[in-house]
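Okay, sequence plus prediction incoming.
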Amino acid sequence: MTEQTMSPPGVAPARTGVLTTFAEFEHWWAQRHQAGRFEVDRIPFAELDAWRFDPATGNLGHESGRFFTVEGLRVLTGGAIGRAQPIIHQPEIGILGILVQEIDGVLHCLMQAKMEPGNVNVLQLSPTVQATRSNYTQVHRGANTRYLEFFSGARRGEVLVDVLQSEQGAWFWRKRNRNLVVKVDGEVALDDDFRWLPLPLVHRLLEIDNLVNMDSRTVLSCMPPAGNEHPASPAPALHSTPEILSWFTDAKTWCDWHARLIPLREVGGWSTTADEIVDDEHRAFRIIGVRVAAGNREVSRWTQPLLEPRGKGLAVFVTKPIDGTLHLLVQARPETGLLDLVEIGPTIQLSPGDELSAIEHPLLREVASGRLGKTRFSTELSEEGGRFLRALADYRIVEVDAEFFVETPPNYCWMTASQLTKLLRHGHYVNIEARSLLACLRSLAG
């Protein structure tokens, strides 16, 4: 079914399927909320349909062997047995794809109003295609994934971005998704839940709490800034790209630990009850079960486990001009679930439940508390709603003066946004939180 765009009073009609102003977007977004039928209810594990605890390992998985499992993870430091926790193991690689098209000389993105069971506000702005391999191969026996044909096969358009990127290393075991941007020409038949939005408007929407979802942000970050794909004279940078790569490689050698999967029943300090998998101190996340009804999804009803964090996370880019060019202070951040142990993260990154005291450097604690620097961007954004329940984080960009961190600690480095963007041509360099902030930085440029 397709829908003609109805403009609200005082708003000029737009070309069918193209929303050019914020007012037009607001009207369409309200329509999608009114048209949807969404329910998410907590249920005990015994009511999960086709999900079972393995009697030998204690792992929670789907009877098809697909989707994902909840398993255990143990950290080993220098041969000593360290902490353990549950973790989501989803080995299959999904597709996160945005279809783009030049309309009246402006690049537009085909974006989706998509319901995810873990979203704090039900609907969020999602990529054209956001699907796990289990979903788009129809393990759930549901409808086809819409617009998938533009990202593979004979109808595939011009590929602008195609790269495997990681997701949360604290909650996922070596999770990767294929980030794609594909350009097409000509008319595309639009479903009600999809609209073409100008890229500058998408960047503007990042300033609204919990609107642009995590999967959109990671793909947006991988897109080269318009007009800057091949600058004639790159802006001066404090460090050359070879110097940055050497610093990053060196940081990986500092890790004296490794992590491995273990049976969930061997994770100490955690308990499995009829309703949740929970840490005994009630400080970390927990795993719960939900029943979902969504009228506009490939499957209208299903049950599944979700990871529910306690509290809210924090991700901050500290920025300052160096020799007239804006630089970002990044850190080489290890996380237990990352494939390559270490990725480049934001200046400050706290998981839900972490205290400010977890930030080692006093100047960075001052930034995190809001007592130091000028906040240029501040928005609450959601993490992935398909596996996490109401996982929220404050995302900030804070500008400091020239005297801040003249000499950086060993695990920190000043980079330009252009240098960070170029690293996104490759996987396992930049973590999901830093990618989200890089997308947010583009909203300031507009």
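All right, it came through fine. Residues are numbered from 1 along each chain as shown.

going forward, measure contacts and count neighbours with C-alpha atoms only.
Noted.

could you pull out the helices for this protein?
Using DSSP state H, the helices found in the chain span residues 22-35, 133-136, 199-205, 214-222, 241-253, 362-368, 417-423, 432-445.

Adding mean neighbour count and distance to V292 as columns, could you present those helices in CSV?
Listed next are these as CSV, based on neighbours: other CA atoms under 10 Å; distance: least, CA to CA, whole Å:
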stretch, mean neighbour count, distance to V292
helix 22-35, 15, 16
helix 133-136, 19, 16
helix 199-205, 19, 27
helix 214-222, 26, 20
helix 241-253, 15, 41
helix 362-368, 17, 36
helix 417-423, 18, 37
helix 432-445, 22, 27
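
For D340, which of those helices is the nearest?
Closest to D340 of the helices of the chain is helix 241-253 (CA to CA; 8.2 Å).

The closest one packs against which elements?
Secondary-structure packing of helix 241-253 (3 or more CA pairs under 8 Å, 6 or more residues apart in numbering; DSSP states H and E): strand 342-345.

hold the first one in mind and look at this next one:
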Amino acid sequence: MARSALSDAATAERRSATLGWLADRARERPMTVRRTPLDELDGWRSDPATGTIRHHTGRFFSVEGVEVRVDGGAVPCWRQPMLNQPEIGILGILTRTVDGVAQFLLQAKVEPGNPRGYQLSPTVQATRSNYTGVHNGRPVRYLQHFLQRGGHRVIADVRQSEQGAWFLQKRNRNMIVEVGAQVGAEAGFRWFTLAEIHHLLAVENIVNMDSRTVLSCLPVGVDAVPARDRFTAALQASMARTDGRHDMMTVLSAVTEARTSTETRTRPVPLRETTGWIRRDGRIRHESGAFFEVVGVDVRAAGREVDGWSQPMFAARGRGLAAFVVNETSGVLHVLVQLRAEPGLVDVVELAPTVQCTPATLQSLPALPAPPLLDLVEKAPAADVRFDCVMAEEGGRFLDTETRYTVVETTDPAEPPGYLWVTVGQLQELLRHSHYLNVQARSLVTCLHSLSTPAPRRTL
């Protein structure tokens, strides 16, 4: 892994070649996405009694209404549409070792919601409906390595949550499986070193969300990586430590206490009765114009499992912000995470970024309280910003939805209520298990991994 992170192949020329490869795939296999009224989506039906939007097969996913009650919350009760996708899909990356260097197989894949077209996706990125052939489409390549793992070494295999504000108890199986050096890259796939991936993380909208969440589960070792400065040395020390200001039992107990004491109740309600949401002009939007919209799209794509389809999608109203605030203590970098409840999470609370919000929503609805440390992140001097890049969220369900992922260093070691200072090693240990870090935090862990090696730190 260390050799992979230090690979000489991670040059500007190699990065440019990858971007050119993605552009070539876009020309060879274009995708067109056209907005379509929800009532005109081919294969989708709205229940006349509830308004719930479902596929005619009963598979894939549905758009349903929920009511959320949070005792003691800043907003104690609200209703909203949510995506219900009970299937557990596979997000899997193959790895192999060639000449002592680990490589990872990623594919050039386009999703209808991608703001920049083709991105680097996992080797396999498929819902159960996809890989069991509900759509009568082409088979998913490399799937057998994840379903039939005899003779392969499993590096990571864990179920993880997705966006708990929009998905109702959605989980995917995050997997990394080692195969032999003889496994090649088919058309549309390429082997990458960790260094190459770390370089590409600094390019806007290139490494997709599913790749980021899988790579966060990778047990990255940095013992052989030379530290280039104070920050890198503190980060590497943090990655090697599963104890810090709090030991692991204290961290686990804090999560359990938050899950036990947080009274969050989510119940289904008819989509037609989601107070504050308006279905008009072929879409569903909030009366304030904030949060997100439910829209329909008609897709035509060459080279996918099927050549065309229609579907509903969620489209955020404004760019999200997900930030880790970090602080060095006694030569060890610590990350400030919050114990965050979200209505769609399986177990109520997961560890989340220090700041996770949509600033445009806060501006349009000033009655909503701003999260702690938002000012620190938004007004941080450039010298304190260790990582800063805009990345797309999952393009299969979210249309043109982006988040600014950033890591900001502070000299203030204060720990607000509901937050914990933890080491990166503790986060990595928790990622061996399900439902401890939310999807935004997992993306940021992968960004932190990229900072431990000689890769660019700012947007390219």
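Okay, I see it. Here the structure is a predicted model, which means the values were calculated and not measured.

Superposed, what's their TM-score?
Superposed pair, TM-score by TM-score structural alignment, normalised by the length of the first structure: 0.90. Supporting alignment: 424 aligned residues with a CA RMSD of 2.4 Å.

picking that back up, between the helices of the first structure, which one is nearest to P44 of the first structure?
For these, proximity to P44 of the first structure was assessed by CA to CA; helix 133-136 is nearest, at 24.0 Å.

looking at the helices of the first structure, which is closest to P263 of the first structure?
With CA to CA, the closest approach to P263 of the first structure among those belongs to helix 133-136: 23.2 Å.

ok now do the counterpart of V202 of the first structure in the second structure, which residues does it touch?
Using TM-score structural alignment, the partner of V202 of the first structure in the second structure is I197. With contact taken as CA atoms under 8 Å, 6 or more residues apart in numbering, I197 of the second structure is in contact with V207.

So Y131 of the second structure sits against P139, correct?
Yes: Y131 of the second structure lies in contact with P139 (CA atoms under 8 Å); the separation is 6.7 Å.

From A380 of the second structure, how far out is the aligned residue in the second structure for S378 of the first structure?
Correspondence of S378 of the first structure to the second structure, assessed by TM-score structural alignment: D388. According to CA to CA, to the nearest Å, D388 of the second structure and A380 of the second structure sit 11 Å apart.

Between those two, which has more neighbouring residues?
Neighbour count, other CA atoms under 10 Å: between D388 of the second structure and A380, D388 has more, with 22 against 14.

Quickly note the distance from that one to T52 of the second structure.
Distance of D388 of the second structure to T52 of the second structure, given as CA to CA: 38 Å.

ok, now Q338 of the second structure?
Distance, Q338 of the second structure to T52 of the second structure, using CA to CA: 33 Å.

quick revisit: so the match of S378 of the first structure touches T406, yeah?
Yes: counting by CA under 8 Å, D388 of the second structure touches T406, with 4.3 Å between them.

what lines up against Y429 of the first structure once you look at the second structure?
Under TM-score structural alignment, Y429 of the first structure pairs with Y436 in the second structure.

What's the match for L38 of the second structure in the first structure?
Aligned by TM-score structural alignment, L38 of the second structure pairs with F45 of the first structure.

how about its match, what does it touch?
The contact partners of F45 of the first structure, by CA under 8 Å, 6+ apart, come to 274-276, 288-289.

what about 10 Å?
51-53, 60, 272-277, 287-290, 303-305 (CA atoms under 10 Å, 6 or more residues apart in numbering).

among these, which are in strands?
Secondary structure from DSSP state E places 51-53, 60, 272, 276-277, 287-290, 303-305 of the contacts of F45 of the first structure in strands.

P417 of the second structure contacts L339, doesn't it?
Yes: look at P417 of the second structure against L339 with CA atoms under 10 Å: they come within range, at 9.4 Å.

These two: which has the busier surroundings?
Legend: neighbour count by other CA under 10 Å for P417 of the second structure and L339, higher for L339 (22 against 8).

who wins for proximity to G153 of the first structure among the helices of the first structure?
For G153 of the first structure, the closest of these is helix 133-136, at 13.7 Å, according to CA to CA.

against the second structure, where does that closest one fall?
By TM-score structural alignment, helix 133-136 of the first structure lines up with residues 128-131 in the second structure.

Now stretch 375-382 of the first structure on the second structure. Mean distance?
Compared with the second structure after the fit, stretch 375-382 of the first structure shows a mean deviation of 0.3 Å (mean CA distance after the TM-score superposition for the first structure).

quick one, what contacts the aligned partner of F151 of the first structure in the second structure?
Alignment note: F151 of the first structure maps to F146 in the second structure; criterion TM-score structural alignment. Under the criterion of CA under 10 Å, 6+ apart, the neighbours of F146 of the second structure are 90-94, 124, 152, 154, 157, 175-178.
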